[in-house]
Each structure stands twice: as structure tokens, then as C-alpha cells.
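J.: Got a sequence here, can you model it:
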Amino acid sequence: MRPAYPLSSKRKIPDHIQRPDYATDGIPKSEKKAYASPPEMHGPEVIEKLRTVCRMSREILDLAAAALRPGTTTDEIDEIVRNATIERNAYPSTLNYRNYPKSLCTSVNEVVCHGIPDQTCLKEGDIINLDISVYYQGYHMEPIQLARSTTNRRNLFVPRECLDKAIALCRPGALIRDLGKTMSVRTYTGHGINTSFHSPPDIPHYAKNRAMGTMKPGTIFTIELSGFLFQASLQMIHLGPNGRQVHWPDNWTATRTNGRWSAQFEETIMCFDGPAVLVLISWS
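T.: The predicted model follows:
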């Protein structure tokens, strides 16, 4: 993969839409405070609000996925996501987060994650990951993610199965470090998400990690599965040997140097009396 420039102009968000603290200058100031404190706990009174954001996110994901076909550009997907988000009076969480220029991440083939929508034209058989996040009424839900391909469907079952096994371990009192037993990638982690886009706890994706603490009722966090196809790991599932990972000069797009393809799935979890999966990503 290579970037297909020029990028379109940054799409504007109407003034009436509630914005996160980084929307203007790109600096997520709330995250600095969040990482200086224990993980936020949320009671049952926020459940319905979170479910509303999750349903909204799923609707936006479905609209974006419906537009995936040979000949579509990833920038066109960005416009669909931006429009669908503001129609719901919400803000696309990725937009201007640490100066990220678009309303979602579109990671194609060997792009592991954080691909920036551009003029890349999708071809028959491509694998694309749609990473969609929504900010609404003071809460982020992230990432709503779909890995999709017209000709590589069987390969996508592996990362989805790994993610489901990790979710099955989630319950109040479970050790955070135990999630790494179902995965084997060190590059990225899951994380807390709530009123801040990223917050404690960090969720390592490899065995024998040193993460401290247990899952507590009211904690909201993501589990992220993406990586080498056929080599099961929670964060990333890639096709063939690992190879080396590099970032493009845009400071976001992460790819494999060997050109092997990647697929990614991710869920948002809230621990309550038992594991409460707020978002379940289905795919076909």
C-alpha cells in the first residue's frame, strides 16, 4: 500500500455539535488528568446512555460498510461517516484527535491500523478495517470496528474467534493481565474509554505481561484484536510471518514491511454484575 494523495480538506462539524476537548487544538487534555487517577467507575444510571451511543455507532458502521465495493475510495467512506455522525448530533471521535485529519480510520490490506482515508480506490478482494468512534452527550464509544473482504472471508474468522475468547474472560475480579493469555502482540494495547477517548486501564495483548489490578464493576474498556492472519493474537492478526512494523510519515498509518495482510476487530466492554458487552460487532 501507498498513500493516495491529495487528502481532501478537513470536513467541518456544525457549531451545534458537542465537541471533545481536543476538537480545536488537537490536544486531549482530559486524558492527562485521566491517567493521573484510578480508572473511572460508572454506575447503572449511565447504561442507557452508553447503549444509545453504541447503537448510534453501529448504525454509522453499517452505513459505511454498505458503501464498500470495488471503485469506492476510502475518502468517500470518510464523508459517509462524517455525514451520518452529525445527522445524529454526534462528533466523530477521531477527528482532530492529536491532529488526526479524518472521521474514521480505514486500514486496507497490510495496513495494521490507523490508516487515513485518502484517494485509495478499493479493489475486489481487499481487506479493509473500519475504525469508527463516536462522541455523544459527553461519552466516547470506541472503536466500532469491522474487518471485511469479498474473497478472504475465511481468514477473518481467526481474529474474531480470538477476540471472543478474550471477551469470555471479562468479569469483575478478573485479572487484567490474564487477557494477554489469548493473544501475542506487544505493539498496541486496549484501554479504558468513557468521558475520555483513552484512559486507564491499559490492556496488554500478550502473555506474562505486568499489568496491575483487576476488572471492577463500572469499568469501561476496549479489547482490540488485529494482527497477522493465521497467527492468533488479540491485538492484530496477520497473514504469514510477522515482519517488521513501520509508521508512514503521516505519523499514524502502521503497516507491515513484508506486505502481509492484516485484519482487526475490537469491542467495548463494561464490567458490571457480569461481563456486559455494550457493542457486539457482527460481520458478513
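J.: from here on, contacts and neighbour counts on C-alpha atoms
T.: OK.
J.: number of nearby residues for the nearest residue to I176 once chain neighbours are set aside?
T.: Spatially, and ignoring its direct neighbours in sequence, I176 is nearest to T214 (5.3 Å; C-alpha to C-alpha, 6 or more residues apart in numbering). Neighbourhood size, T214 [other C-alpha atoms under 10 Å]: 16.
J.: want to put them side by side, so please do this one too:
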Amino acid sequence: MKRNKINWRVPKGMEITDLDRKVLYYQDRGHLVPTRELIKTPEQIEGIRRSGIINTGVLDLVEKEIHAGMSTLEIDKLVYDYTISHGGIPATLGYEGFPKSCCTSINEVVCHGIPNEFDILEEGDIINVDCTTILDGYYADASRMFIIGKTTPKKEKLVQVARECLEIGMEAAKPFGFIGDIGHAIEKHAKKNGFSVVRDLCGHGVGVEFHEEPDVEHFGKKGTGMLLVPGMVFTIEPMINAGTWEVFIDEEDGWTVVTEDELPSAQWEHTFLMTENGLEILTH
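T.: Take a look at the predicted model:
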């Protein structure tokens, strides 16, 4: 059997724990496993959880205030003011040159839409607002879909199925299962409803950095990808398209991801902690 790289190492002189034995069992059989550094300490988990409380509060505020006639720049100001007033930092602001405090992605925009004064929400729009908060050095990341007024049945179904995909992906994630189990379940549900799953973007580890290992793809095969070990923290954030899964990046701003056929897209996201009993949501 072809062996994957050795990630899990027990420091010399350190006692081998039951967790070490379990992970080494899978590693010795050629499976990809995390490094020990990806297993968060109780202190780190508590820090991420506190950051998640602020991140949830931000999205609750957006949900309360969002309406037709509002610009995405106004949404960004809500996010910035709330985050700063609660002692946090908007992680996207200045991240690799991103100019705003959140991402606002309307209709055919899949993700990474840049808030501005010219994008005014209209009746029937669907919009994803994606926020990441840093508090005391710990990161929490989540996004929600919002329907502005009454939209078409197709868009409404897309938003609902995208949320179901997140929930189904969460249910598929089991301790000592695999990343591929998540993607398999999500893709199956999306296809059953006539939709596609974006393949060029994925979820990710998070917590002490904005983006960590592993990549959490939203398509795939059961039993493949990295082993899911209690103590890992990561996002699941399926991007579900009404048409093709293919996308392109706007050349003018270098950030905005749009569906290739310009049909609508929807996404929901949470930050999760893997426990001995399954996933715990850190961004309610």
C-alpha cells in the first residue's frame, strides 16, 4: 500500500495517549491524518468559542437590519462597528489586500463580493454575508443567506437546499471518519435537488489562523481525505449553484467569484469543533 506522509508524531519522551494510538493506527495503514498542532487545546477552543459569540452577534444584527434599498457598504459598516465595539477585529479587513470587513455576495456572486455603495439590495435578491472575527488572536468564521422580500421559487429552493447541505455535511462528519464523507453527503443532496457544488473553493481549518489545514471539499468519496480527529476545528461552507459548478473571478477587483453561467448561487457556513460525539457548532 502507498503510504501517505507521516503527520502524527509523538514527541520523544512523551507518554503515548489513547488518542495517539487511534491516530497512529490510521496513519500506519496509509491514511492522511492531521498533525498534533491541528488538535486544539481546551484554552484555544474556549478562545475560538468566545470569538464565535461575537461573530454570531454580527450576523444576528445583519439579519435584523438587512432590507431592500440598503447598500452592501451599509452592511459592511454594521459589521465593522459591531465587531470593534465588542473588542474584536474583522479578519477580512486588509487580509491579502481585501478592502472591507465582510463579504457580500448577491445572486450569481458565489463568494468574496466586496461591499460598496453602488450595490443596492432589491426585492427578490438573495445575498450571502460572510463574516470572520478575531478576538484575542482566535478566529471564528460563518456566513448566512438572506432573501430580500419575496424571491422566485427557484432561488428560494436554492437557499433552502444550500442550508440543508450544510446540515447534512455536519451530520456526515464523525470522529475518526474522513473529510471525504462530508463532501460525498453534500454533493449527493445537491445533485438530488438539481443543483451543483462549486469545486474550486472549499471549507478549511480555522481557529488560531484564518485558514489552516485541512481543506474541506464539498464533493468527494467516502473514506477519503484527512482523518477527522477530536479537537480539530474547521468550517463547512458548501457553495451550491443553480446551474454549472464552474466559476470565474472578476478581473477588475481580483476577488469576486461569479458563476460561469451567471445563474444564482447560495452558501451557508459555520465553524465546527470535532468532539468525541460529533460536531459542535461554535458559530450559532
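J.: Residue in structure 2 paired with the residue nearest to I176 of structure 1?
T.: Matched across to structure 2, T214 of structure 1 falls on L227, judged by TM-score structural alignment.
J.: again with D118 of structure 1
T.: Match for D118 of structure 1 (TM-score structural alignment): N116.
J.: tell me which element the most centrally placed residue in structure 1 falls in.
T.: The geometric centre of structure 1, computed from its C-alpha atoms, lies nearest to P143 (C-alpha atoms, centre = their mean), at 3.2 Å. Element membership for P143 of structure 1 (DSSP states H and E) is strand 139-148.
J.: so what does that strand touch, helix or strand wise?
T.: helix 47-66, strand 128-136, strand 262-271 (3 or more C-alpha pairs under 8 Å, 6 or more residues apart in numbering; DSSP states H and E).
J.: Please name the residues that touch the match of D118 of structure 1.
T.: 71-73 (C-alpha atoms under 8 Å, 6 or more residues apart in numbering).
J.: Whichever of the residues you listed end up buried, select them in ChimeraX.
T.: Buried members of the contacts of N116 of structure 2, defined by 16 or more other C-alpha atoms under 10 Å, are picked up in ChimeraX with:
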select :71,72,73
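J.: Touching the strand holding P143 of structure 1 from outside, list them.
T.: The contact list for strand 139-148 of structure 1, computed with C-alpha under 8 Å, 6+ apart, reads 50, 53-54, 57-58, 61, 65, 93, 127-135, 156, 193-197, 222, 263-268, 279, 281-284.
J.: Now the buried members of those.
T.: 50, 53-54, 57-58, 61, 65, 93, 127-135, 156, 193-197, 222, 263-268, 279, 281.
J.: circling back to that earlier point, can you tell me, leaving aside adjacent residues, what's nearest to the residue nearest to the centre of structure 1?
T.: Nearest one to P143 of structure 1, counting by C-alpha to C-alpha, 6+ apart, is S133 at 5.1 Å.
J.: Quick check: the gap between A34 of structure 1 and S184 of structure 1.
T.: 27 Å (C-alpha to C-alpha, to the nearest Å).
J.: Out of the contacts of N116 of structure 2, flag the one nearest to Y25 of structure 2.
T.: Comparing those against Y25 of structure 2 with C-alpha to C-alpha places T72 closest, at 49.6 Å.
J.: That closest one -> structure 1?
T.: Alignment note (TM-score structural alignment): T72 of structure 2 maps to T74 of structure 1.
J.: okay, the helices and strands packed on strand 139-148 of structure 1 in a markdown table with distance to W252 of structure 1 next?
T.: Converted to a markdown table, those look like this (distance: least, C-alpha to C-alpha, whole Å):
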| stretch | distance to W252 of structure 1 |
| --- | --- |
| helix 47-66 | 21 |
| strand 128-136 | 13 |
| strand 262-271 | 16 |
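J.: returning to that earlier point: and the match of D118 of structure 1, what element?
T.: Using DSSP H and E, N116 of structure 2 falls outside every helix and strand.
J.: swap in K157 of structure 2?
T.: Per DSSP H and E, the secondary structure element for K157 of structure 2 is helix 153-172.
J.: From R199 of structure 2, how far off is whatever residue of structure 2 lines up with Y97 of structure 1?
T.: With TM-score structural alignment as the criterion, Y97 of structure 1 lines up with Y95 in structure 2. Y95 of structure 2 sits at a distance of 23 Å from R199 of structure 2 (criterion: C-alpha to C-alpha).
J.: Comparing those two, which residue is more hemmed in?
T.: R199 (16 against 12).
J.: what sits against R199 of structure 2?
T.: R199 of structure 2 neighbours (C-alpha under 8 Å, 6+ apart): 217-219, 245-246.
J.: Helices of structure 2, start to end?
T.: Here structure 2 has its helices, by DSSP state H, at 18-28, 42-65, 72-85, 153-172, 179-192.
J.: can you list the residues that contact the last one?
T.: With C-alpha under 8 Å, 6+ apart as the contact definition, helix 179-192 of structure 2 has outside contacts at 161-162, 165-166, 168-170, 172-173, 196-197, 216-228, 238, 240.
J.: Recalculate using a threshold of 7 Å.
T.: Residues from elsewhere that reach helix 179-192 of structure 2, judged by C-alpha atoms under 7 Å, 6 or more residues apart in numbering: 161, 165, 168-169, 172-173, 196-197, 216-228.
J.: Just the ones in strands from those, please.
T.: Among the contacts of helix 179-192 of structure 2, DSSP state E puts 196-197, 216 in strands.
J.: Distance to F146 of structure 2 and neighbour count added to the residues you listed, as a markdown table?
T.: Converted to a markdown table, those look like this (distance: C-alpha to C-alpha, whole Å; neighbours: other C-alpha atoms under 10 Å):
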| residue | distance to F146 of structure 2 | neighbour count |
| --- | --- | --- |
| S196 | 20 | 23 |
| V197 | 19 | 28 |
| V216 | 24 | 23 |
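J.: JSON lines for those residues, including distance to E262 of structure 2?
T.: Compiled in JSON lines, these are given as follows (distance: C-alpha to C-alpha, whole Å):
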{"residue": "S196", "distance to E262 of structure 2": "13"}
{"residue": "V197", "distance to E262 of structure 2": "15"}
{"residue": "V216", "distance to E262 of structure 2": "25"}
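J.: List just the nearest of those to T41 of structure 2.
T.: The closest of these, once distances to T41 of structure 2 are taken by C-alpha to C-alpha, is V216, at 21.1 Å.
J.: What is the equivalent residue in structure 1 for that closest one?
T.: Checking TM-score structural alignment: V216 of structure 2 goes with I203.
J.: Could you count how many residues lie near E48 of structure 1?
T.: The number of residues packed near E48 of structure 1 is 10, by other C-alpha under 10 Å.
J.: Just to confirm, what residue in structure 2 is aligned with it?
T.: When structure 2 is aligned by TM-score structural alignment, E48 of structure 1 is paired with E46.
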